[in-house]
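S.K.: What would the 3D arrangement of this be:
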Amino acid sequence: MAQPAGPAAAATGSVDWARVRADFPLLHRAVHDRPLVYFDNANTSQKPATVIEAMDGYYRRYNANVSRAVHQLGSEATEAYEDARRRLARFLNVRADELVLCSGTTFAINLVAYSWALPRLKPGDAILVSRMEHHANIVPWQLVAERTGASVRVAEIRRDGTLDLDALYAAMTPEVKLLAVAHVSNLLGTVNPVRAICREAARRGIVTVVDGSQAVPHRKVDIPAIGCDFYAFTGHKMCGPTGTGALWARRGHLETMPPFIGGGEMIREVSFEGTVYNDPPHKFEAGTPNIAGFVGLGAAVDYLDALGMEAVEAREAELLAHLTAALGDIAGLRILGTAPDKAAVVAFLVEGAHAHDLATLLDLEGVAIRSGQHCAHPLLQFYGVAATCRASLAFYNTHEEIEVFAAALRKVRGLLG
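M.R.: Just a heads-up that it's a prediction; the model follows:
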């Protein structure tokens, strides 16, 4: 398949961010007769034209099911689907046969919960999770604990939003069989030292699951260097389509884990006397996958790879510094999460204003942010708040948008008294 063009860069190698922004069609629309300012990137990212065109090309030129037909269309579809797996593997520095393609992080973590944890845990065992986890990295472990008699323990955080590492390591007692931790917090932007955490867990024989949903889109991720057992991420946050993502797992785990869902493609031979399963990762990919979505995700990986994740991280750090300074000038505004070297996510409250009211009025100014509990109820309970606003940036955002956002926030702050 033809490779999509990457983003524009100047001859010196520095990225022309204005030309990059032009690659994203949706960013040029208006909302309520105002230019859109899209600051909800932690929720989902926008898509470059190359991703949209790749999906359109699949449906127009070689729409067929994968791994089943020997005709030309089926061969082309299968090659495109498996090529997306290979591109993702190169992007993360892993083997393609260690990547299970799935609908996203939620499915990936549930796969670990039901296929690895459920057959192994027993009464007296413990699962350790951090306070800052997304619900997708809490609820599956609670469900497994209920069925096995294991318990879920919480690793607490400090007020600045960083993990209390001393307490975390002290909590890694012999009963703990699995540790689940976010690489980057979806609400606070805290970047956890997952390499050090996984190293300490491995020394104690604890299996590690890292939620990479907010890391893979914004920084270079080298999974082998992290040293975890499982790493989950979502495609729609990294400029790819919704309904895509993957679970990386050590090959030894994949070979010993039973299938999570049964059906077509995950089998080698079926009879009423028994079934022989396919080799992993296909053993975990029952049914017709989101083929067009993964074609698009492959294009998204190419786009980010051509841009350079170091450039992405540097650009977003620059934007975050501007945003943090701009918000600091607004009376009565409180930021949750002030960890050093955090990702470009700012959760905030404004005194006397409900988060939903702020977000609704900002929308009328053309500014899209998220408000609510952000699938992080235990984290908000720690801070003693019911809801927050969250502004989350991506490399295609601009300094001018930050100024527009700050002005709009001052305006609605005045309206709310």
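
S.K.: going forward, measure contacts and count neighbours with C-alpha atoms only.
M.R.: Fine.

S.K.: Show me where the stretch 301-417 of the chain has its helices.
M.R.: For the stretch 301-417 of the chain, applying DSSP state H, counting those that start in this stretch gives helices covering 309-328, 355-364, 377-383, 399-415.

S.K.: can you list these in JSON lines and add distance to residue 336 and mean neighbour count?
M.R.: Listed next are the helices of the stretch 301-417 of the chain as JSON lines, based on distance: least, CA to CA, whole Å; neighbours: other CA atoms under 10 Å:
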{"stretch": "helix 309-328", "distance to residue 336": "11", "mean neighbour count": "17"}
{"stretch": "helix 355-364", "distance to residue 336": "13", "mean neighbour count": "18"}
{"stretch": "helix 377-383", "distance to residue 336": "8", "mean neighbour count": "17"}
{"stretch": "helix 399-415", "distance to residue 336": "17", "mean neighbour count": "17"}
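
S.K.: Out of those, flag the one nearest residue 169.
M.R.: helix 377-383 (19.8 Å; CA to CA).

S.K.: Can you name every helix or strand that that closest one contacts?
M.R.: For helix 377-383, there is no helix or strand it packs on, judged by 3 or more CA pairs under 8 Å, 6 or more residues apart in numbering; DSSP states H and E.

S.K.: Residue 311 versus residue 415, what's the distance?
M.R.: 39 Å (CA to CA, to the nearest Å).

S.K.: typed the wrong thing, it's residue 408
M.R.: Taken as CA to CA, the span from residue 408 to residue 311 is 29 Å.

S.K.: Likewise for residue 407?
M.R.: Counting by CA to CA - residue 407 and residue 311 are separated by 28 Å.

S.K.: Any chance of a markdown table for the helices of the stretch 301-417 of the chain, columns distance to residue 146?
M.R.: Output for the helices of the stretch 301-417 of the chain, formatted as a markdown table (distance: least, CA to CA, whole Å):
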| stretch | distance to residue 146 |
| --- | --- |
| helix 309-328 | 40 |
| helix 355-364 | 34 |
| helix 377-383 | 19 |
| helix 399-415 | 44 |
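
S.K.: for these, which one sits closest to residue 254?
M.R.: Per CA to CA, nearest to residue 254 of the helices of the stretch 301-417 of the chain: helix 309-328, 28.5 Å.

S.K.: Also this sequence, please, to line up against the first:
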Amino acid sequence: MAKKRANGEGSIRQRRGGRWEGRLTYIDLNTGLRERVSVYGSSWREARDKMLEVQGRVLAGGPARDSTLTVAEWCRQWIAVSLRASSRRASTRDLYESLLRLHVMTSSLGKVRLDRLRPSHVEMWLIELRGETSITSSPPQEVPRKALSEASVIRCFQVLQVAIDGAVREGLLAANPVRKVKAPTLPRREVRYPSTSEVEATLAVLRGTRFYELFALLATTGMRKGEATGLRWADVDFEDRAVTVRGTLTRTSEGLRVTEVKTYASRRRLHPTEDVMNLLRAAQRRRDVERLLAGELWEEHDLVFATEQGRPLEPRTVLRVFQTAARDAGLQDATVHALRHTAATTMLEGGTHLKAVSQILGHAGTQITSDLYTHMSEETARRALDVLGRMLGVIESSETVPTAPVSRRSAGGAKSASAHERWTRGLSADTAANVDGRCWSDHMRGRC
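M.R.: You can find the predicted model right below:
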């Protein structure tokens, strides 16, 4: 008597024409309804293998079948719902949407169905982003395409991975093929950051401009550019000689806006020097004059650093001003963020505790400060090796090789003399007498 099949085990039958069909009934976890799925194969074994695959997906909590939505269709849905509902900052949401629309939905990858998405599709898409080829038809054809920088390629890859993770969460995919692709990385390269004298020279060039106070604050506190340009007068306490970092100036779809800092550690209270606070007082007096001169053109944002009409400073303008001043000071390829690295290194070399430097910079932990934002200056490196040389007693070398071995244990050389005797033991008196100190020295070094 045939054994009765258990619930959910499924059945296999041969159809007219010779093909085999496997049927499986299961409960959809999203709807709670009973669903049925059929798989087909040219043989009983092939139909059984496909049915077992479906059973495994269902038991693992995944969908019986992957969705037939294209990558572009899913990205459009993810942007409209999941991305908009997320707690990400407005600037981050705008960036994710822009990357998906420009580099995923309009690419060949965007036309691939989710149920047919493979790691090889993602790898070919990465090749497209790098400008090496563009797959527009089958067979593939190479079409000229503007290449993205490796940093942009990495951002696109990360956003695609997050979006497809959403498809897995929604039950449209059993697994994320993007996660099976090795993530692109930026090669580590040695970057030179300005010394304190170079920063001082750059500030000297900026002295007398409306940007001097901004860069003086950045150089002496290690603040991020967005934190300084987003600083409000309400966050400046002249009595306690303090500024509180609460927000950062970022670009959103609505323009430049001051948004909350990313992490709890980034929200901090700093105490600039009295000279810097005096510079801020001068900036406040200039703000009052400019507000009177601007009249109705004035826009009140309560920003410490703003244009003549009170509007937020354009980040590209801030960068251009700093790079121009740095070149005039003899510093090439400088960035505003380099001031932050110099500040961290200078504080640590001055004896400030790593934990204190980490808190001043607004890091979540000291590991970030230690790994990314500390760089030993050339002068410190020289001093360190000078100290090591003196401690080891290293003096100028001499071309003269000693004619007799020098003992390490006694000034009289008794141990070395006995070793010399053992080495020449068995030689004739004339031969032993001809063994000089140089040959002995070479023997001890393994060269004789």
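
S.K.: Could you tell me the TM-score of the two chains?
M.R.: Scored against TM-score structural alignment, normalised by the length of the first structure, the superposed chains reach a TM-score of 0.21; 149 aligned residues with a CA RMSD of 7.1 Å.

S.K.: and of the helices of the stretch 301-417 of the first structure, who's closest to residue 179 of the first structure?
M.R.: For the helices of the stretch 301-417 of the first structure, the distance to residue 179 of the first structure is smallest for helix 377-383, at 17.1 Å, taking CA to CA.

S.K.: Quick check: closest non-adjacent residue to residue 156 of the second structure.
M.R.: The shortest distance from residue 156 of the second structure to any non-neighbouring residue, by CA to CA, 6 or more residues apart in numbering, is to residue 99 (6.1 Å).

S.K.: Name the helix or strand for that neighbour, please.
M.R.: Taking DSSP states H and E as the criterion, residue 99 of the second structure maps to helix 90-103.

S.K.: which helices and strands does that helix pack with?
M.R.: helix 150-169, strand 247-252.

S.K.: tally of neighbours for the residue nearest to residue 182 of the first structure when sequence neighbours are not counted?
M.R.: Spatial nearest neighbour of residue 182 of the first structure, excluding adjacent residues (CA to CA, 6+ apart): residue 211 at 4.5 Å. Residue crowding around residue 211 of the first structure was assessed by other CA atoms under 10 Å; the count is 28.

S.K.: Also residue 378 of the second structure?
M.R.: A total of 10 residues lie near residue 378 of the second structure under the criterion other CA under 10 Å.

S.K.: and what of residue 438 of the second structure?
M.R.: Other residues near residue 438 of the second structure number 16, with proximity taken as other CA under 10 Å.

S.K.: how far away is it from residue 431 of the second structure?
M.R.: On the measure of CA to CA, residue 438 of the second structure and residue 431 of the second structure end up 15 Å apart.

S.K.: again, but for residue 283 of the second structure
M.R.: Look at residue 283 of the second structure and residue 431 of the second structure: by CA to CA, they are 90 Å apart.

S.K.: So for these two, which sits in the more crowded spot?
M.R.: When residue 283 of the second structure and residue 431 are compared on other CA under 10 Å, the one with more neighbours turns out to be residue 283, at 20 against 10.

S.K.: thinking again about what came up before, JSON lines for the helices and strands packed on helix 90-103 of the second structure, including mean neighbour count and distance to residue 368 of the second structure?
M.R.: Formatted as JSON lines, these follow (neighbours: other CA atoms under 10 Å; distance: least, CA to CA, whole Å):
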{"stretch": "helix 150-169", "mean neighbour count": "18", "distance to residue 368 of the second structure": "20"}
{"stretch": "strand 247-252", "mean neighbour count": "20", "distance to residue 368 of the second structure": "20"}
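
S.K.: would you list these in JSON lines and tack on distance to residue 54 of the second structure?
M.R.: Formatted as JSON lines, these follow (distance: least, CA to CA, whole Å):
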{"stretch": "helix 150-169", "distance to residue 54 of the second structure": "16"}
{"stretch": "strand 247-252", "distance to residue 54 of the second structure": "44"}
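
S.K.: Would you double-check that residue 292 of the first structure falls in a helix?
M.R.: Yes: counting by DSSP: H, G, I helix; E, B strand; the rest coil, residue 292 of the first structure is part of a helix.

S.K.: To what extent is it buried, counted in neighbours?
M.R.: When neighbours are defined as other CA under 10 Å, residue 292 of the first structure has 23 of them.

S.K.: okay, now the spatially closest residue to it that is not a sequence neighbour: neighbour count?
M.R.: Closest residue to residue 292 of the first structure apart from its sequence neighbours, by CA to CA, 6+ apart: residue 55 at 5.2 Å. With neighbours defined by other CA under 10 Å, the count for residue 55 of the first structure comes to 21.

S.K.: Can you tell me the element residue 55 of the first structure falls in?
M.R.: Assigned by DSSP H and E, residue 55 of the first structure belongs to helix 49-61.

S.K.: Are there helices or strands packed against that helix, and which ones?
M.R.: So helix 49-61 of the first structure, by 3+ CA pairs under 8 Å, 6+ apart, packs with helix 291-307.

S.K.: Between helix 309-328 and the helix it packs on, find me the angle.
M.R.: Per axes from the mean of the first three to the mean of the last three CA atoms, to 10 degrees, the angle that helix 291-307 of the first structure makes with helix 309-328 is 90 degrees.

S.K.: Return the set of buried residues in helix 291-307 of the first structure.
M.R.: Applying a neighbour-count criterion of 16 or more other CA atoms under 10 Å, one finds 291-305, 307 buried in helix 291-307 of the first structure.

S.K.: tally of neighbours for residue 232 of the first structure?
M.R.: Number of residues near residue 232 of the first structure (other CA under 10 Å) recorded here: 27.

S.K.: can I assume it is in contact with residue 211?
M.R.: Yes: at 5.2 Å, residue 232 of the first structure counts as touching residue 211 under the criterion of CA atoms under 8 Å.

S.K.: and for the two, which residues touch both?
M.R.: Listed as contacting both residue 232 of the first structure and residue 211 by CA atoms under 8 Å, 6 or more residues apart in numbering are residue 105.

S.K.: which residue ranges form the helices in the stretch 51-200 of the first structure?
M.R.: 72-92, 105-112, 139-148, 165-170, 194-203.

S.K.: Same list (these) but as CSV, adding distance to residue 31 of the first structure and mean neighbour count.
M.R.: Converted to CSV, the helices of the stretch 51-200 of the first structure look like this (distance: least, CA to CA, whole Å; neighbours: other CA under 10 Å):
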stretch, distance to residue 31 of the first structure, mean neighbour count
helix 72-92, 34, 19
helix 105-112, 30, 24
helix 139-148, 36, 18
helix 165-170, 44, 14
helix 194-203, 39, 17
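
S.K.: Ok, which of those helices comes nearest residue 223 of the first structure?
M.R.: For residue 223 of the first structure, the closest of these is helix 72-92, at 6.0 Å, according to CA to CA.
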